[in-house]
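Novice: What follows is a predicted structure for the sequence shown.
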Amino acid sequence: MPYDLKEVAAISGMPGLYRLVKPTRAGVIVEALDEKGTRSVASARNKVSLLHEISIYTQEYDTTVPLAEVFDRIYQKHGAELALTHKSDDRDLTAFMGEILPDYDRNRVYMSDIKKLVQWYHVVSRRLPYQEAAPATTESATAAGDSAPTPEATPEAAESSATPAASEGKAKAPRKKAAKSDDEPAADEALSTAGIIPAATEDTAEGSPEAAVAKPAKKTTRKKTE
């Protein structure tokens, strides 16, 4: 997606948005997405909502639209400078939401969600670069060029080299599809907490009590009796 939201999160009890820096034993080090960029530690008890795991409800009950895609739609229509703010009139905000996502669920997406969406977009568009999506035709041409046999290869060699590549491509396709489905957010994650960053995910054995090496037992010696 044009806006990379994988490391951006909203944290309960902490206003604004934050970039995840590094996990610690106490929680995770975060950097505020504002002018100061202050770093602090979010406790493991805080709920961390990763923006790339958040989506918007649509009128189809089991269908949601990822927040990154919604941000892209806003950029295509309004650019990085959005005139609306979270303090705008409710009627203007409702009309804006209907323009960006005409089929959004009016019963499950509240006005507070729309205001949060607008507020987050202002932060993201000011602090993160907009990346143009790479053309799909270029990737297809590159993939086709990589799989084509060289002119010097004999027909037998070309056939033998193409067969494993084709079978390998067929074997990998289901795995890619499964990974994509795992990344898709569930419907109950729309504009809500998406998960909690576990504490001490990158601690070393030296600093982690659970990973400490057990000390060998002391040897006991017996006195010889005369």
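Specialist: Looks like it arrived, so ask away. Residues are numbered from 1 along each chain as shown.
Novice: use CA for all of it now, contacts and neighbours both
Specialist: Noted.
Novice: pretty sure residue 131 contacts residue 3?
Specialist: Yes - taking CA atoms under 8 Å as the definition, residue 131 is a contact partner of residue 3 at 6.4 Å.
Novice: more neighbours, these two?
Specialist: Between residue 131 and residue 3, counting by other CA atoms under 10 Å, residue 3 is the more crowded of the two (20 against 11).
Novice: which SS state does the residue nearest to that one when sequence neighbours are not counted fall under?
Specialist: Distances taken as CA to CA, 6 or more residues apart in numbering place residue 130 nearest to residue 3, at 5.5 Å, with adjacent residues excluded. Put simply, residue 130 is coil when judged by DSSP: H, G, I helix; E, B strand; the rest coil.
Novice: what's the burial count for residue 130?
Specialist: Using other CA under 10 Å, residue 130 is surrounded by 17 other residues.
Novice: How about residue 90?
Specialist: Counted with other CA under 10 Å, the neighbours of residue 90 add up to 14.
Novice: Now it: closest residue in space that isn't a chain neighbour?
Specialist: Nearest to residue 90 is residue 111, by CA to CA, 6+ apart, at 7.3 Å.
Novice: and the one you found, how far is that from residue 48?
Specialist: From residue 111 over to residue 48 the distance is 22 Å, taken as CA to CA, to the nearest Å.
Novice: second one coming, line it up with the first:
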Amino acid sequence: MEFKDIATVSGKPGLYKILKPSRSGVILESLDDKKGKLVVGAAQRVSLLSEISIYTLTEEGASPLKEVMIKIEKEFKGDTGLEGAEKEEYQAFMKHILPEFDEDRVYASDVKKLISWYHIIRKECPEVLEEKPETASKNSKEEKDEDTDKGEE
């Protein structure tokens, strides 16, 4: 499974795997032990996790959710320690993971939902949280390019 195959439905808890489109919408399967199926029509709002970002104060204005979740996995390996946490603890956690996040537009409830989704993904499809080799090789290529540029100065 890939990040683009996971969705959230407005007004419903949890995450869903996209199975296939139907005439009236899309067929989803819950990412939990029940594996319940659900047909979602055009009237309900379905968001792909690959299209969700977290507001930042950077020039781009947002950081993709996938990158944030990969950072959480690298740092915490599933143990975020935020069960039953206070608002300030969620904000501090977010500041630690993404220092440039926009505190005025990212609420504690958003961070709580992020942590909830992270735990669901880690349990049901942990391969999604692994950094892809092409991302790592792209980063190392950029570093080599930077080193080459420095050598030419």
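Specialist: Cool, the structure landed. Since the structure is predicted, the reported quantities are computational estimates derived from the model, not experimental observations.
Novice: What is the corresponding segment of the second structure for the helix ranked longest in the first structure?
Specialist: Ranked by number of residues, the top helix in the first structure under DSSP state H is helix 155-183. Under TM-score structural alignment, helix 155-183 of the first structure corresponds to no residues of the second structure.
Novice: Mind giving me the packing neighbours of the biggest strand by length in the first structure?
Specialist: Longest strand in the first structure by number of residues, with DSSP state E as the criterion: strand 14-23. Counting contacts by 3 or more CA pairs under 8 Å, 6 or more residues apart in numbering; DSSP states H and E, strand 14-23 of the first structure packs against strand 8-11, strand 27-32, helix 111-127.
Novice: Now do that strand: which range of the second structure does it align onto?
Specialist: Using TM-score structural alignment, strand 14-23 of the first structure pairs with 12-21 in the second structure.
Novice: Also stretch 46-54 of the first structure?
Specialist: The aligned range for stretch 46-54 of the first structure in the second structure is 44-52, by TM-score structural alignment.
Novice: Now the matching stretch: buried residues?
Specialist: Within stretch 44-52 of the second structure, the residues scored as buried using 16 or more other CA atoms under 10 Å are 46, 48-50.
Novice: repeat for stretch 5-25 of the second structure
Specialist: For stretch 5-25 of the second structure, a neighbour-count test (16+ other CA under 10 Å) marks 6-9, 14-18 as buried.
Novice: now that stretch: how far from the chain's centre is it?
Specialist: Centroid separation between stretch 5-25 of the second structure and its chain, computed with CA atoms, centre = their mean, to the nearest Å, is 16 Å.
Novice: how long is it from one end to the other?
Specialist: Terminal residues of stretch 5-25 of the second structure are spaced 15 Å apart (CA to CA).
Novice: try stretch 54-66 of the second structure
Specialist: Per CA to CA, the first residue of stretch 54-66 of the second structure is 10 Å away from its last.
Novice: just stretch 145-157 of the first structure next, same as before
Specialist: End-to-end distance for stretch 145-157 of the first structure, by CA to CA: 17 Å.
Novice: ok, now stretch 76-84 of the first structure?
Specialist: Span of stretch 76-84 of the first structure from end to end, CA to CA: 15 Å.
Novice: against the first structure, where does stretch 63-75 of the second structure fall?
Specialist: So stretch 63-75 of the second structure sits over residues 65-77 in the first structure, by TM-score structural alignment.
Novice: for that stretch, which positions count as buried?
Specialist: If you call a residue buried by 16+ other CA under 10 Å, then stretch 65-77 of the first structure has these buried ones: 65-72, 74-75.
Novice: re earlier: what about the buried residues of stretch 44-52 of the second structure, which are in strands?
Specialist: Residues of the buried residues of stretch 44-52 of the second structure located in strands (DSSP E): 46, 48.
Novice: For the second structure, which residue occupies the most central location?
Specialist: Central residue of the second structure (CA atoms, centre = their mean): residue 65, 3.3 Å from the mean position.
Novice: Please tell me how far that residue sits from residue 102 of the second structure.
Specialist: For residue 65 of the second structure, the distance to residue 102 of the second structure - CA to CA - is 14 Å.
Novice: do residue 115 of the second structure as well
Specialist: Here the criterion is CA to CA. By it, residue 115 of the second structure lies 17 Å from residue 102 of the second structure.
Novice: And for residue 13 of the second structure?
Specialist: Counting by CA to CA - residue 13 of the second structure and residue 102 of the second structure are separated by 25 Å.
Novice: what do you get for residue 84 of the second structure?
Specialist: 23 Å.
Novice: same deal with residue 116 of the second structure?
Specialist: Counting by CA to CA, the gap from residue 116 of the second structure to residue 102 of the second structure is 20 Å.
Novice: same thing with residue 46 of the second structure?
Specialist: Residue 46 of the second structure is 24 Å from residue 102 of the second structure, where distance means CA to CA.
Novice: Include secondary structure when you put the buried residues of stretch 65-77 of the first structure into JSON lines, please.
Specialist: Formatted as JSON lines, these follow (three-state DSSP):
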{"residue": "65", "secondary structure": "strand"}
{"residue": "66", "secondary structure": "strand"}
{"residue": "67", "secondary structure": "helix"}
{"residue": "68", "secondary structure": "helix"}
{"residue": "69", "secondary structure": "helix"}
{"residue": "70", "secondary structure": "helix"}
{"residue": "71", "secondary structure": "helix"}
{"residue": "72", "secondary structure": "helix"}
{"residue": "74", "secondary structure": "helix"}
{"residue": "75", "secondary structure": "helix"}
